[in-house]
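**Student:** sequence? don't have it. structure:
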């Protein structure tokens, strides 16, 4: 258990929290494991513990063995109201906005001793972190996965446009020529045009002008107000009350394929009761009531 926590957390203090033990107790346990395996197992590098080659060889077999032991001992249930647990998640700014408000409200009511450590990384890095055991779960868009990774579809997302209502002269929508004449905001980690929106435009022989590229989904809608800018983003990122104010939400004047939003994890965590509980909870948190779903898809 101690080695599993250390390999997952890469930090003695965080492993101690995960195990509900003192930091000295975890340090002493690590010293005994190093002697047992005749290997350092974890070495400090850049302020973090990095696993040795031997530790990386042990990690997947250790996790699977622990899962089997829990099953053999009858530990099929995870009681979120009583048990203490720390989960490490990776997700984008978009995922945090659409998931965390609902998820944290449920966690605080149902699982007051469950904590989340959330990080952000590129799609490729998140998949590598899941494989290496650095995170428990990643959320995002993953068109392809390695055979060691498991996935479940959370929802399919489409796109919507946002513009300052005053700049539309009373119109509620925009045709393609008008859309292409406008300057645009692009939300992208890398600031390039290799995204669903620009690829869809390019397929029709069109190109838009990007006046602002930034990596922050959360601030993008507010940058439209008082300008001639157009923001085309995943629909769920837009404020639910956007159309009640000085902004107008409308469908893109060209077809953009929807994307699948998923959660992914390593197969060694399949049988972990706590992990299964979290996956189910996330799926439930992202299912809106019928009324909200109608608003989101209008």
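**Tutor:** Here it is on my side, so go on. Quantities reported herein were computed from a predicted structural model and do not represent experimental measurements.
**Student:** going forward, measure contacts between C-alpha atoms and count neighbours the same way
**Tutor:** Fine.
**Student:** what's the end-to-end length of stretch 61-80?
**Tutor:** The first and final residues of stretch 61-80 sit 26 Å from each other (CA to CA, to the nearest Å).
**Student:** what lies in contact with it?
**Tutor:** Here stretch 61-80 makes contact (CA atoms under 8 Å, 6 or more residues apart in numbering) with 1, 4, 110-114, 268-269, 271-274, 277.
**Student:** report the buried members of those.
**Tutor:** In these, burial by neighbour count holds for 4, 111, 112, 114, 268, 269, 271, 272, 273, 274, counting by 16 or more other CA atoms under 10 Å.
**Student:** what about these, which are in helices?
**Tutor:** Using DSSP state H, the subset of the buried ones among the contacts of stretch 61-80 located in helices is 4, 273, 274.
**Student:** all helices in the stretch 151-298 of the chain, in order from the N-terminus.
**Tutor:** Using DSSP state H, counting those that start in this stretch, the helices of the stretch 151-298 of the chain run over 176-181, 196-203, 273-285, 290-297.
**Student:** next up, a second structure to put side by side with the first:
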């Protein structure tokens, strides 16, 4: 028989049981089938394979040479199928999986070194591919399973995604320590007088892009400083906002601020890390500004796989340990 489409998987199960039990009755008991059902399946197999397969003898059913030839590959195939259809398993200590995570330069440098250190301890053969999410189509890649996780700031998300809060990021204003306004408390007047460095997490969006943009039902933060809110406050005070530079990376802001009279809003941890390197002055916001909520997104289907669930738990654990 050359046409695999003529084979019913249940026939292979009957063949394997007969090979093991050497009895139609015992094979039926093992499979939960009647004796007549096993005999009928054996008749089908004999017809399909053009061989008797089992010959009745005084001590039961004896396999023919053709049956013995088929025994090992068919049993291995049954084991492979059973393994494939069983609940997914994941052992980080032996896995060679590559995880793909999209995020910003801030988290690549701030969170993932600790995550990678933990992975090297628990799963030394796993690879982490960290991708800048600036110009990725996150919806398309999450839906295709080519992205396992996304870490960033989001508004509304499609129902097919899972959102897990990671951390609230406190933002501060920075300027160079020798800045004309560095010796006084930061005010709205200062923010209206000096140009800003805007951080636009995209290489394609226009410089005046809205802070939150919709990508096929996924609202994603593009501009870290929420300029619309600040511009409204400045307008009420009779002031306006000037933009001196727009950059695609959070970590690009400190050196630009250090070399000019521009100001920028950045995560506090970034400002503290580079305070001495770039001789920066740090200021709390002069207007109420809640921390920026950073979430982890995964697809409800792909994210439920034990491997991705392990990585999700690892990230949550690392942030909880801070």
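**Tutor:** On my side now, so go ahead. Small disclaimer: the values here were computed from a predicted structure and weren't measured.
**Student:** returning to what we had before: in CSV: the helices of the stretch 151-298 of structure 1, plus distance to residue 163 of structure 1.
**Tutor:** Shown next, in CSV, are the helices of the stretch 151-298 of structure 1 (distance: least, CA to CA, whole Å):
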stretch, distance to residue 163 of structure 1
helix 176-181, 10
helix 196-203, 16
helix 273-285, 29
helix 290-297, 17
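**Student:** mind checking those helices for the one nearest to residue 259 of structure 1?
**Tutor:** Nearest to residue 259 of structure 1 among the helices of the stretch 151-298 of structure 1 is helix 196-203 (8.6 Å), distances taken as CA to CA.
**Student:** which residues does the closest one contact?
**Tutor:** By CA under 8 Å, 6+ apart, helix 196-203 of structure 1 touches 193, 207, 208, 232, 254, 255, 256, 257.
**Student:** drop anything exposed from those residues.
**Tutor:** Among the contacts of helix 196-203 of structure 1, those classed as buried by 16+ other CA under 10 Å are 193, 208, 232, 256.
**Student:** contacting residues for the equivalent of residue 259 of structure 1 over in structure 2?
**Tutor:** Under the alignment by TM-score structural alignment, residue 259 of structure 1 pairs with residue 292 in structure 2. Residues near residue 292 of structure 2 by CA under 8 Å, 6+ apart: 153, 168, 169, 170, 171.
**Student:** right, and the fourth one touches residue 265 too?
**Tutor:** No - using CA atoms under 8 Å, residue 170 of structure 2 makes no contact with residue 265, being 10.1 Å away.
**Student:** what sits against the aligned residue in structure 2 for residue 86 of structure 1?
**Tutor:** Aligned by TM-score structural alignment, residue 86 of structure 1 pairs with residue 98 of structure 2. Going by CA under 8 Å, 6+ apart, residue 98 of structure 2 touches 126, 127, 128, 129.
**Student:** ok, the residues you listed in structure 1: which stay?
**Tutor:** Using both residues aligned by TM-score structural alignment, their matches' CA atoms under 8 Å, structure 1 keeps these contacts from the contacts of residue 98 of structure 2: 126, 127, 128, 129.
**Student:** could these go into CSV alongside distance to residue 159 of structure 2?
**Tutor:** Putting these into CSV (distance: CA to CA, whole Å) gives the following:
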residue, distance to residue 159 of structure 2
126, 30
127, 29
128, 27
129, 26
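**Student:** show me which of these is closest to residue 253 of structure 2.
**Tutor:** The shortest approach to residue 253 of structure 2 among those belongs to residue 129, at 24.8 Å (CA to CA).
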